[in-house]
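Visitor: With the input below, show me the fold.
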Amino acid sequence: MAHKGAAKGGGVAEGREQWSSQYGFLLAAIGSAVGLGNIWRFPGVAYENGGGAFLVPYLVALLTAGIPILLLDYSLGHRYRGSAPAAFRRLGRRFEALGWFQVAVAFVIATYYTVILAWSVRYVGFSVTEAWGEDPAGFFTGDFLQDAGATVTGDVVGGIFWPMVGLWVVALVVMLLGVRRGLEAVNKVAMPLLVVLFGALVVRALFLPGALSGLDAFFTPNWSALLDGSVWLAAYGQIFFSLSIAFGIMLTYASYLPRRSNLAPTGLVAAFANSSFELLAGIGVFATLGFMAVAQGVGFEELPGLTGPILSFVTFPEIISSMPGGPLFGVLFFLSLTLAGFTSLISILQVPSAALQEKFALSRRAATLVVVGGAAVLSVALYSTTSGLAVLDTVDYYVNNFGVVISALLMALLVTYGARKLPELNAHLNAFSTVRIGLWWRVLIAVVAPVLLALMVATAFVDRLSEPYSGYPWTFITIAGWGTLALIAVVAVVLSLVRWRRPVDDLIPEPVDVDERRTR
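Guide: Down below sits the predicted model:
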């Protein structure tokens, strides 16, 4: 039941920023989902987990967990018209901490996301002169990063520090401009440009000698891999890391939609657009790797790296140096990486910014200065140093494999069994969608997703208890990995106990009638 003072049809949304159109929201949602993981993570994960056969569990994961939880994010944001903490507070007062948990996860991710963009920006310039010389690996970890491993030195690397500062200034400007003039405007330019740049890169890759052998390695199915449970867990993990779900982004974005919107079809388009880009990235990356393998006369298993930073900043520079027109190829690749990463970064920053605006009655300018300023200071202090790579690697692993997955698990359980709002949210989706969402959605959220997510967390937990991640010292892992997760949890609880400076409990909109239908 709505509390006194609620305005049916969207009193909560009064005064809130909004997207200019459904198209603007869709581009922003795709811009958030299409990020670094699409380009440097998916191809390697697919290759290592059955090649072409991996597309089977990947598609199953998309349909049974990715899209359902994406729609859950949409329904929460659009129904309760607020940031993650506000939405969960309106769901039930005792659930607010989960919203702040998502905010804290997003904030932590933003701090290290920028350093990868700084690397990409520098490598755009390096590509022109092939500055890495004949030893891309030594250049990346030695000359460029001055990597000291897990030894924390505090020594700042100027070649990383200044690009990070520049990126944070650009992010600050975009965030200050707001949802419509900032986030939406950037995505309307960046996403079409990304498609053109990356499309040109893929076309060039397909005409390289050996490209077909690369595509053969990528698509040739190893059907026996489908009997391996770890392959299925890898597929679900990739979907979660790729779609920007369960840590406040899509929930917050959906809260800026006009009351009359078309939720489910937009979610389906965003999800399949993201997966299509991942497939395109796989084709481009493996066509290029095929050229490298043939040129060197080696098998794929002998290549230096098929995923993550090594793929982008070691393997690709080596390819660029050996291919015709390499500098132009390098510029296209690292510009694409930068654009994909930046559209994701600003979506991540919007999560804590929206939360502070609503909880503490701050203006967008004040909230943006706090969020971007705080994230920038931590980001530069932690990741522009000689120990930045090890810290980034560890924090990223623990936040994604535990923080995001636990957030999704709790969200599914609290909505279904704690607040018992799943039927109401199902009705809301159907009231504002031209595609009807049936009982299957509730079954997936209430049963299938929690089981799979719990299994993912348990598997990762057992793995990390048996041996330290990447062979780092246990002390370093405890502080950078488990310590980060503990800090996120503490911050979430503390912020949930702080009094709201703006009304929140008396602004819950009345639930829509199950038979209400969207009007065009």
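Visitor: Please make it C-alpha for all contacts and neighbour counts, starting now.
Guide: OK.
Visitor: so what's Ser379 closest to, chain neighbours aside?
Guide: Nearest non-adjacent residue to Ser379, counting by Cα to Cα, 6 or more residues apart in numbering: Thr111, 4.5 Å away.
Visitor: Show the contacting residues for the one you found.
Guide: 375-376, 378-379 (Cα atoms under 8 Å, 6 or more residues apart in numbering).
Visitor: which residue sits closest to Ala137 in space, ignoring its chain neighbours?
Guide: Ala137's closest residue in space is Val314 (Cα to Cα, 6+ apart), at 5.1 Å.
Visitor: just Ser407 next, same as before
Guide: Per Cα to Cα, 6+ apart, closest to Ser407 is Ala246, 6.0 Å.
Visitor: Surely Ala84 touches Phe101?
Guide: No - the pair Ala84 / Phe101 is not scored as a contact, 9.0 Å apart, by Cα atoms under 8 Å.
Visitor: Which one's more surrounded, these two?
Guide: Ala84 (33 against 29; other Cα atoms under 10 Å).
Visitor: And what about Ala2, helix, strand or coil?
Guide: Per DSSP: H, G, I helix; E, B strand; the rest coil, the local secondary structure of Ala2 is coil.
Visitor: Pull the number of nearby residues for it.
Guide: Residues near Ala2, counting by other Cα under 10 Å: 14.
Visitor: name the element the closest residue to it other than its chain neighbours belongs to?
Guide: The spatial neighbour of Ala2 that comes closest, neighbours along the chain excluded (Cα to Cα, 6+ apart), is Glu510 at 4.7 Å. Using DSSP states H and E, Glu510 sits in no helix or strand.
Visitor: how close does Glu510 get to Pro423?
Guide: 15 Å (Cα to Cα, to the nearest Å).
Visitor: and this one, so I can compare the two:
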Amino acid sequence: MSRAPSSASAVPQREQWTGQVGFILAAIGSAVGLGNIWRFPGVAYESGGGAFLIPYLVALLTAGIPILFLDYAIGHRGRGSAPLALRRIAGKFGEGIGWFQVAITAVIAIYYTGVLAWAASYFVFSFNEKWGEDTTGFFVSDYLQMPTDGSVFTLDFVPGVLIPLVIMWVAVLLILGAGVVKGVQRANIIIIPLLAVTFLALVIRALFLPGALDGLTAFFTPDFSALANPGVWIAAYGQVFFSLSIAFGIMITYASYRRRKSNMTGAGLVVAFGNSSFEILAGIGVFATLGFFAFTHGTTVDQLEGLTGVGLAFMTFPAIVSEMPGGGWAGALFFGTLVLAGLTSLISILEVVIAALRDKFALSRIQAVASVGVLALLSVVLLGTTTGLIALDTIDQWSNNIGIVASAVVMSVVVIWVKGKGGELAAHLNTVSTFRVGRAWIFFTGILAPAVLAYILIARIVDLIQNGYEGYPGWYLGIAGWGIVALMLVAAIVLPLVRWRHDPDNFDAWPSTASLDVKGGRR
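Guide: Predicted coordinates:
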């Protein structure tokens, strides 16, 4: 590894998790987010029901866990934020990939906080079921106050959205300002068990509702003919990939805070299967509740609308709560769960940005957290207005389906093939971990996963170019969609040219490359 002149100081020693439990809870907190609750049930239902679990498990084993291990290996061996660790593993081009990932997280943080603000508002609304009988009209017109003249961007602020949005930003920045152990780790140690208890209570309540069995039957009844549809397999890979918070800097950053001698793969398996278990539990709870809703309306689950995403959370579920015995408390549990799950994910997203700023510019944690205030300002301008839902929907589509997928493909190919680091990273994992990886891991990480993800990426790009998105004007998609991706690319090109305040190459990997047996162990 190249070294700068010895007079340049090394990057200061990193903060560290206190132990295995703290890291696992933080990683699970990052992985378990809004997508687990409102995306997985709908995707599974539309992709073969119970049969979807087959491609889902295959995708988890052949792409999700392998790329999760890749993130862990890069972060733990490179001992840095995404730009720093990738630079140490794959040179300056790797640093560019790292800054691309930082840009992704910065963009996601801007709109993700908006959803948290909505969920926090609806948590309060639950106690008196403020949304009334027309839950869709209340959400769109009364709460968000979306314009009726077709406008896609305004600066008309909505106090009911703006206030909780500011509160969410203040809360998460205070947690991040306290540090890795006293802030991030302590928050996850409190929030994750609370999240598990509240969501389990919600699921148990749903299972005892009239019609719950019909909902579960609809969710789990396997349609094995769906397995012949390539789109179902693509959906499975996409769900696993997005759900685990991989390939956009989070797990690289979190792994860099682990001690040198730490079991990385064992913890990774706990995180991966813990996340998947929560998704399946979410599917049970959501569809038991939808079964009740269908029962009360004398219809079937397949006739219902709004089975995923924003529609499920803020339109369909409030309508269900209004008809449920003791519904106000169920609503509070549901929206409280959304806030808790989203908060831990947002913490991890912003930690990527903070860690990168600290490494590159030698900032203190407080200075880096203060710098993130710029994102808070952009979030308020975009999400605190009457067109916040449109901005969220558009930015989410491009940052996730284009940005994150492109990041995964490029990172895997560059690290495994261009730089030939597969053997070294596998040996590193095997040296510090109980569960050993080998050639199969390199194949899944370097060939299968990027091939599938490249197909998803190309198909999505073609679709967006040909068909646009949700009927939004082309000029708006060019700015809020393609323009966002262009900014990510600019960050990837320009920021590696900026001088480091400390020498990033003044670093000795442990175990040393010479002491590693690239066939799987330490010499």
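Visitor: which residues touch Ile310 of structure 1?
Guide: 137, 304.
Visitor: Can you say which helix or strand has the aligned partner of it in structure 2 in it?
Guide: When structure 2 is aligned by TM-score structural alignment, Ile310 of structure 1 is paired with Gly311. Using DSSP H and E, Gly311 of structure 2 sits within helix 309-311.
Visitor: With Ile442 of structure 2 instead?
Guide: Per DSSP H and E: helix 439-443 holds Ile442 of structure 2.
Visitor: Could you give the residue range in structure 1 aligned to that helix?
Guide: Against structure 1, helix 439-443 of structure 2 falls on residues 439-443 (TM-score structural alignment).
Visitor: list the buried ones in that stretch?
Guide: Buried positions in stretch 439-443 of structure 1, judged by neighbour count with 16 or more other Cα atoms under 10 Å: 441-442.
Visitor: cool, and stretch 262-281 of structure 2?
Guide: 262-269, 271-273, 275-276, 278-281.
Visitor: Look through structure 2 and tell me its longest helix.
Guide: For structure 2, the longest helix by residue count, based on DSSP state H, is helix 82-125.
Visitor: what's the mean distance for the helix or strand just after that one versus structure 1?
Guide: Counting by DSSP H and E, the element after helix 82-125 of structure 2 in chain order, helix or strand, is helix 135-137. Helix 135-137 of structure 2 differs from its equivalent in structure 1 by a mean of 0.3 Å after superposition (mean Cα distance after the TM-score superposition for structure 1).
Visitor: Stretch 97-114 of structure 2 now?
Guide: Mean for stretch 97-114 of structure 2 is 0.4 Å (mean Cα distance after the TM-score superposition for structure 1).
Visitor: what comes up buried for that stretch?
Guide: 97-114.
Visitor: what does stretch 289-296 of structure 2 give?
Guide: Buried, per 16+ other Cα under 10 Å, within stretch 289-296 of structure 2: 289-295.
Visitor: how about these, which pair is most distant?
Guide: Thr289 and Phe295 (9.9 Å; Cα to Cα).
Visitor: Mean distance between the match of helix 439-443 of structure 2 and structure 2 after superposition?
Guide: Using mean Cα distance after the TM-score superposition for structure 1, the mean distance for stretch 439-443 of structure 1 is 0.7 Å.
Visitor: can you list contacts of that stretch?
Guide: 68, 422-423, 426.
Visitor: ok, those vs Leu201 of structure 1, which is closest?
Guide: Pro68 (32.6 Å).
Visitor: what sits against the closest one?
Guide: 441, 444-445.
Visitor: same deal with Ala218 of structure 2?
Guide: Ala218 of structure 2 sits in contact with 45, 49, 287, 301-302, where contact means Cα under 8 Å, 6+ apart.
Visitor: cool, and Gly78 of structure 2?
Guide: Contacts of Gly78 of structure 2 by Cα under 8 Å, 6+ apart are 84-86, 88-89, 256, 509.
Visitor: cool, and Phe316 of structure 1?
Guide: Contacts of Phe316 of structure 1 by Cα under 8 Å, 6+ apart are Gly330.
Visitor: If we use 6 Å, what do you get?
Guide: If a contact means Cα atoms under 6 Å, 6 or more residues apart in numbering, then Phe316 of structure 1 has no contacts.
Visitor: Within the helices and strands, which one has it?
Guide: Here Phe316 of structure 1 is assigned to helix 316-322, by DSSP H and E.
Visitor: how far apart are that helix and its match in structure 2?
Guide: Mean deviation for helix 316-322 of structure 1: 0.4 Å (mean Cα distance after the TM-score superposition for structure 1).
Visitor: Just the buried residues of that helix, please?
Guide: Quick answer for helix 316-322 of structure 1 (16+ other Cα under 10 Å): 316-321.
Visitor: ok, now stretch 229-246 of structure 2?
Guide: For stretch 229-246 of structure 2, by 16+ other Cα under 10 Å, it's 232-246.
Visitor: How many residues are close by Gly299 of structure 1?
Guide: 12.
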